[in-house]
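Visitor: sequence? don't have it. structure:
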């Protein structure tokens, strides 16, 4: 089954549940993944029951730390391409309610350790909606608790794009295999989606998660309020802007970020050090006055030092005030972003990824848009 998946899809990471192996060796890894730079970690089975295995391409993902529970495996690391930290959880949900609650509690604790984009994948052994289990009219208590846990964790349950159920046994079928991602994950990879793979002889369909790189579009241009308290800031910007007169406006802003960064480092790089330096100079004058040494020049110098020190106090206060507002807004906006991403799930679910055009399956989004436009243009001609 793994070999079939590798033939059809380029795998960067593979999670296996119920391996029934107490120990996973390099030999086992080679049989599954083949030769090449692959990293792995596992949770051993209890006899022939359970067991988790996570394998990844080390050219794509670098592991920093690994945490393990009886029914979950967490690998914290870095995506090499964009140097982003993230957590990948592989989960095998318990079968009874008390054990499920314990798993949710352990995962909640782990989520608090690292505030990074997180993805939870696996067989959760639980549904979220009644339509996710054939013949079910009432949501069981454990399912209500699972749904509450997802909401409390501010996770987004990614919709399947190509099927309704992932587990089959006789006439029974359910959607218990899923991928849950944090709001931070969707901010970095807004086009994340999942689909089902071929089931073959298994009870479960593999769940395939696709993600695109960071959000498209220009980066935001940010400025600090404290810059405007510096007497040389506006003249510096005017001079730099004048040298970029042939560029488009957005290109000018982009080009301005480098000299602005260097200017900030030079002028504001060590505010605490500057303030400490002024305070030490003022103290030296105070010590001289305490010892009976005093003249008009000394008083003028002290006033100048106090003025400069006061100016840097103001700049530091302005800077910290802006930073605190940004952090507060970020914390307050988490819930808003969560519900925004919940509503965006419908849009992701309804997106047309492939379209049969003149007998050919087309995946190119531009060609799909043109074909749809031409179809309706001809239909309503």
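Guide: Received it, and whenever you're ready, just let me know what you need. It should be emphasised that the depicted structure is a prediction, and the values quoted were computed from it without experimental measurement.

Visitor: every contact and neighbour count from this point should use C-alpha atoms.
Guide: OK.

Visitor: show me where the stretch 251-381 of the chain has its strands.
Guide: 355-357, 360-362 (DSSP state E, counting those that start in this stretch).

Visitor: nearest to residue 54, of those?
Guide: strand 360-362 (32.4 Å; C-alpha to C-alpha).

Visitor: list the buried residues for that closest one?
Guide: Within strand 360-362, no residue is scored as buried using 16 or more other C-alpha atoms under 10 Å.

Visitor: that one packs against which elements?
Guide: Judged by 3 or more C-alpha pairs under 8 Å, 6 or more residues apart in numbering; DSSP states H and E, the packing partners of strand 360-362 are strand 355-357.

Visitor: what sits up against the strand it packs on?
Guide: Residues from elsewhere that reach strand 355-357 (C-alpha atoms under 8 Å, 6 or more residues apart in numbering): 361-363, 368, 371.

Visitor: rerun at 10 Å
Guide: By C-alpha atoms under 10 Å, 6 or more residues apart in numbering, the residues outside strand 355-357 that reach it are 361-365, 367-369, 371-372.

Visitor: below is an additional structure, to be compared with the one above:
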């Protein structure tokens, strides 16, 4: 493990791959984050710095865990020690090469002992996980025949308490067998809640006449897209 003070002009740091294995890179926006210190290991990369808007210290850990279960357990111990010995908020993200429960694997072997060690690390390091949207699995092997949730974000409770509405989304895996995952602390507005109409409603006697009369009474003066959104909201209100 290598520790060194970052150059204030740095905006990225990396760990070289060993052949076709490993390799990590972390990149940050210098207008929002000031890197103070970097800790490099073949399987994790810690960027410690200050959030410029607030001055708070945060440690961001880029993780690429080993395939071998025994090596992963050693890595969990190293990360737990690091978490306890360095002050500030913590964010761990990357490929942990392990799952927490059977539901995080599909058509793949679940090893309860490996999951137990992984969950023990999360508990001892006092980390929590946001619910992941977008996709249930982040790793797809053999053309999607085997799937697992290997990639995730784990954060300390102080980070979660500061950003309780943060969200994590698994994106499309067009060019890789792993899905990129995105965590944002900015609330996401997915727009108006959809207006749902059940087929059974159409069987109610006189329903079509009622709808036609209601539509004829609707009035709105404005852009077409806003007209449609307002009309759908109005219809939804009619049905309670």
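Guide: Cool, got the structure. Only a predicted model underlies this, so the values are computations on that prediction, with no experimental measurement involved.

Visitor: quick TM-score on the pair, please.
Guide: TM-score of the superposed chains, computed with TM-score structural alignment, normalised by the length of the second structure, equals 0.74; 196 aligned residues with a C-alpha RMSD of 2.6 Å.

Visitor: still on that earlier bit, JSON lines for the strands of the stretch 251-381 of the first structure, including distance to residue 100 of the first structure?
Guide: Listed next are those as JSON lines, based on distance: least, C-alpha to C-alpha, whole Å:
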{"stretch": "strand 355-357", "distance to residue 100 of the first structure": "40"}
{"stretch": "strand 360-362", "distance to residue 100 of the first structure": "42"}
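
Visitor: which of those sits closest to residue 3 of the first structure?
Guide: Nearest to residue 3 of the first structure, of these and by C-alpha to C-alpha, is strand 360-362 at 24.0 Å.

Visitor: quick check: residue 70 of the first structure touching residue 107?
Guide: No: using C-alpha atoms under 10 Å as the test, residue 70 of the first structure is too far from residue 107 to be in contact (11.4 Å).

Visitor: what is in contact with those two at once?
Guide: Common neighbours of residue 70 of the first structure and residue 107, counting by C-alpha under 10 Å, 6+ apart, are residue 91.

Visitor: which one's more surrounded, those two?
Guide: Between residue 70 of the first structure and residue 107, counted using other C-alpha atoms under 10 Å, the more crowded position is residue 107 (20 against 16).

Visitor: whatever residue of the second structure lines up with the more buried one: what secondary structure?
Guide: When the second structure is aligned by TM-score structural alignment, residue 107 of the first structure is paired with residue 79. Residue 79 of the second structure falls in the helix class when you classify it by DSSP: H, G, I helix; E, B strand; the rest coil.

Visitor: ditto for residue 47 of the second structure
Guide: Here residue 47 of the second structure is strand, with the state taken from three-state DSSP.

Visitor: now it: closest residue in space that isn't a chain neighbour?
Guide: Leaving out its chain neighbours, the residue that sits closest to residue 47 of the second structure by C-alpha to C-alpha, 6 or more residues apart in numbering is residue 38, at 4.8 Å.

Visitor: what do we get in the second structure for residue 69 of the first structure?
Guide: If you follow residue 69 of the first structure across to the second structure using TM-score structural alignment, you land on residue 41.

Visitor: for its match, what are its contacts?
Guide: Each residue near residue 41 of the second structure by C-alpha under 10 Å, 6+ apart is listed here: 1-3, 15, 24, 63.

Visitor: ok, which of the strands of the stretch 251-381 of the first structure comes nearest residue 149 of the first structure?
Guide: Among the strands of the stretch 251-381 of the first structure, strand 355-357 sits nearest to residue 149 of the first structure (C-alpha to C-alpha), with 36.6 Å.

Visitor: now the residue nearest to residue 42 of the second structure when sequence neighbours are not counted: how far from residue 115 of the second structure?
Guide: Once flanking residues are discounted, residue 42 of the second structure sits nearest to residue 15: 6.6 Å by C-alpha to C-alpha, 6+ apart. For residue 15 of the second structure, the distance to residue 115 of the second structure equals 27 Å [C-alpha to C-alpha, to the nearest Å].

Visitor: ok, now residue 151 of the second structure?
Guide: Look at residue 151 of the second structure and residue 115 of the second structure: by C-alpha to C-alpha, they are 14 Å apart.
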